[in-house]
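Student: coords below, sequence missing:
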């Protein structure tokens, strides 16, 4: 906190003045400041060192600016917090409180300054307004996430802040800070959002983007491409999000083993009859009824869908994945057709035995070793296995997400959206960690 140095230029009446006769008793006999505050009243409060009176003065909108500047240096945390929250505090006091050692003071200041922005023009600002904007920029760099989060929350809908500030908050490493901007800020372009989707490692960031109003098809495509289950669920549940038919079909193709997508898929209004039929093969019977009612299907089609759904439900209750799925993998391998398409489809259907079989056939690695890598939730190990098997990095990402359920913070992501991010030496290291010796890499 700044030292208690009060400039004679700023506060000539407050420093070294004698109390007017009877003024002290008039003020402190009642223990409250009068409704109409005079300059002399404020001066006597500062000289009295009465905590309760200083707190009252610090919160008064009619307090002299010089008095509020003086109180910004007070030892009492509550006094400084009240000054920080007081709209009447001068710019000098606000700038002093920005570096206050107590988080509560900076939080109050951040809230106050941020709430000034919606009423401030984007251009032709006065010198005082420009000073306020500069102070806001510095507060947005505060080391404490709570301070930055307050600014983000207050400014999420504001169109008059700079795009630079909006993007800085949107790129923050804390979801409490970046989340409101990603969900609401009108200053983030589609290009900004797509770049953030591709690069952000903050859990919940893509979910926040998926909830934006009137999301464009381009951004929806980027959300789906992440294979982020909660984010895609939020996208499907967003009625104003525009989703291409091809993108929706790719979601449906992966949705059977992802229950979080079932209800929001059923609730989409733009489903084609083909999409309805496909969805009905894996959702619950209660959702089949809702699907039929919501999309005004005739009785014949509704009955057909219910029968298909019942067959799928009966199959699932029998226990394990159908043998036919593994047979399909082996047949594709024998015919030289086994590749990314079949493995991704098995992964997104949560068909773990089929994925393990495919990796084993393509890489020559024993199934038991592949099971060990998956059980360890090793993103690096799974990536190395897929590389050895000649599969794409996107397939590795699908297996990490749907089969191994690798924690988000340790998922190995593609470089530039498609490429493997590790070289051959790193791949071999991850395999050797699990006792796997790679004889040669299968060429695609």
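Tutor: Cool, the structure landed. None of these values were measured; they are calculated from a predicted model.

Student: When you work out contacts or count neighbours from here on, use the C-alpha atoms and nothing else.
Tutor: Noted.

Student: Which residue is the nearest non-sequential neighbour of residue 141?
Tutor: Nearest residue to residue 141, sequence neighbours excluded (CA to CA, 6 or more residues apart in numbering): residue 148, at 7.0 Å.

Student: element containing that neighbour?
Tutor: Per DSSP states H and E, residue 148 falls inside helix 145-155.

Student: What is the distance between that helix and the centre of its chain?
Tutor: On the basis of CA atoms, centre = their mean, to the nearest Å, helix 145-155 sits 14 Å off its chain's mean C-alpha point.

Student: got another, please set it beside the one above:
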């Protein structure tokens, strides 16, 4: 027999294939020296375990694989995908008829209705440096995140342009979160995720320690963090914060995160001192006789989205009519809301909450606290803004 001749089919193999126990048929189907005729015969075996063993066998002929691609059991099809996916670089564009048949079979599995089949293929292809781009792009746009996420997060085949296209037109909301978790994310991709303002993706981006984020993007997130508490803790935990962003965060961060922020070694001395003073004031301050302070009521209402409670607390603390606060809200006056917080005796960080939550001012146009954590407007300008709000609307 020549070196390329097919293995001879023994009588015992025929007998096992036709009449053997399921365990014996599984062993026969998984044998690397099994004859193609036997594997082809077992590809239609009544037991899914046997067919799965045939699907996983590298010696199985392509026509049998083609049959198994239409098997009624998703587990069998998944085994076939697990075998064929690593061969994708060799199968794609091959001239050999058998390899072309294998490529067609793999593409059929990528389009399989069962998520488990597509997920297995995605896991096999996610880290291949020479995986066919057509398959990678198709898997990355899968609406099932069990399929898309492994490829989005790990495939070297996806370019920055590919990922920007996914951000612009995500097949599923969680697509953005998967991109945000990708290692070594570029500043351009981080900018694109921040610009969406989506809560979960931005939080995932902040938690991605290898992501490069520009200071301007961090500033936008810091302003939005007044409305989205989920952003504050990952901001405080960022491994590197530009000095400007750290100072702005220091003027805004929620009370329970003060100590963690004050412990950062990359803050300048003045900011650290101011933070520690805030921590000490919080620890030393006696509880108010009536429960929470007006500022605490205002901040807690803001974090819960209770706008009417925010407006009432602000008006009461500032000693102004409720209509005056309502006017600032209707006008979406960032300067007016900052000035009302100043008159109320609130800390500058409360003004960010007033603008982005109560006034629905965009984080991109909201006034951030000064670099030292102070008010963004001068006292004279804030007094003038309050006078404007006292005048009735035309």
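Tutor: Cool, the structure landed. The model shown is predicted, which means the values in this text are computed figures rather than measured ones.

Student: picking up where we left off before, quick check: the residue nearest to residue 141 of structure 1 touching residue 138?
Tutor: No - using CA atoms under 8 Å, residue 148 of structure 1 makes no contact with residue 138, being 9.9 Å away.

Student: Show me what counts as buried in the strand or helix carrying residue 372 of structure 1.
Tutor: Using DSSP H and E, residue 372 of structure 1 falls within helix 367-375. Neighbour counts over helix 367-375 of structure 1 (16 or more other CA atoms under 10 Å) mark 367, 369-371, 373-374 as buried.

Student: In terms of distance to residue 295 of structure 1, which of those residues ranks first?
Tutor: Distance to residue 295 of structure 1 across these (CA to CA) is lowest for residue 374, with 40.2 Å.

Student: if I pick whatever residue of structure 1 lines up with residue 66 of structure 2, what's in contact with it?
Tutor: If you follow residue 66 of structure 2 across to structure 1 using TM-score structural alignment, you land on residue 95. For residue 95 of structure 1, the contacting residues are residue 135, by CA atoms under 8 Å, 6 or more residues apart in numbering.

Student: so how much does the helix or strand residue 95 of structure 1 falls within differ from structure 2 once superposed?
Tutor: Assigning secondary structure by DSSP H and E places residue 95 of structure 1 in helix 91-97. Superposing on structure 2 and averaging over aligned pairs (mean CA distance after the TM-score superposition for structure 1), helix 91-97 of structure 1 comes out at 0.9 Å.

Student: which of the residues in that helix are buried?
Tutor: For helix 91-97 of structure 1, by 16+ other CA under 10 Å, it's 91, 93-95, 97.

Student: same thing with stretch 254-269 of structure 2?
Tutor: Buried-residue list, stretch 254-269 of structure 2, by 16+ other CA under 10 Å: 254, 258, 261-262, 264, 267.

Student: Okay, the residue nearest to residue 141 of structure 1 and residue 165 of structure 1: tell me how far apart.
Tutor: Distance, residue 148 of structure 1 to residue 165 of structure 1, by CA to CA, to the nearest Å: 11 Å.

Student: Quickly list what's touching both of the two.
Tutor: Both residue 148 of structure 1 and residue 165 are in contact with residue 140, where contact means CA under 8 Å, 6+ apart.

Student: list the contacts for the residue nearest the centre of structure 1?
Tutor: The centroid of structure 1 falls nearest to residue 205 when counting by CA atoms, centre = their mean (2.6 Å). Residues near residue 205 of structure 1 by CA under 8 Å, 6+ apart: 175, 178-179, 182, 197.

Student: Show the residue spans covered by the helices in the stretch 1-150 of structure 2.
Tutor: Here the stretch 1-150 of structure 2 has its helices, by DSSP state H, counting those that start in this stretch, at 11-19, 22-29, 36-42, 48-56, 62-68, 74-84, 88-91, 97-110, 115-125, 133-140, 145-154.

Student: Please state the offset of the shortest one from the chain centre?
Tutor: The gap between the average C-alpha position of helix 88-91 of structure 2 and the chain average comes to 31 Å, counting by CA atoms, centre = their mean.

Student: Same question for the fourth one.
Tutor: Offset of helix 48-56 of structure 2 from its chain centre (CA atoms, centre = their mean): 36 Å.

Student: Now residue 105 of structure 2. Nearest residue, chain neighbours left out?
Tutor: residue 66 (5.9 Å).

Student: burial of the residue nearest to residue 141 of structure 1, as a residue count?
Tutor: 26 (other CA atoms under 10 Å).

Student: Now check structure 2 for the residue matching it.
Tutor: Matched to structure 2 by TM-score structural alignment, residue 148 of structure 1 sits across from residue 118.

Student: gap between its match and residue 104 of structure 2?
Tutor: Counting by CA to CA, the gap from residue 118 of structure 2 to residue 104 of structure 2 is 15 Å.

Student: How about residue 167 of structure 2?
Tutor: Noted for residue 167 of structure 2: a distance of 30 Å to residue 104 of structure 2, by CA to CA.

Student: Looks like residue 133 of structure 2 contacts residue 157 (just checking).
Tutor: Yes - applying CA under 8 Å, one finds residue 133 of structure 2 in contact with residue 157, separated by 6.3 Å.

Student: neighbour count winner among the two?
Tutor: Using other CA under 10 Å as the criterion, residue 133 of structure 2 and residue 157 rank with residue 157 on top: 20 against 15.

Student: Matching the more buried one against structure 1, which residue comes up?
Tutor: The equivalent of residue 157 of structure 2 in structure 1 is residue 187 (alignment by TM-score structural alignment).
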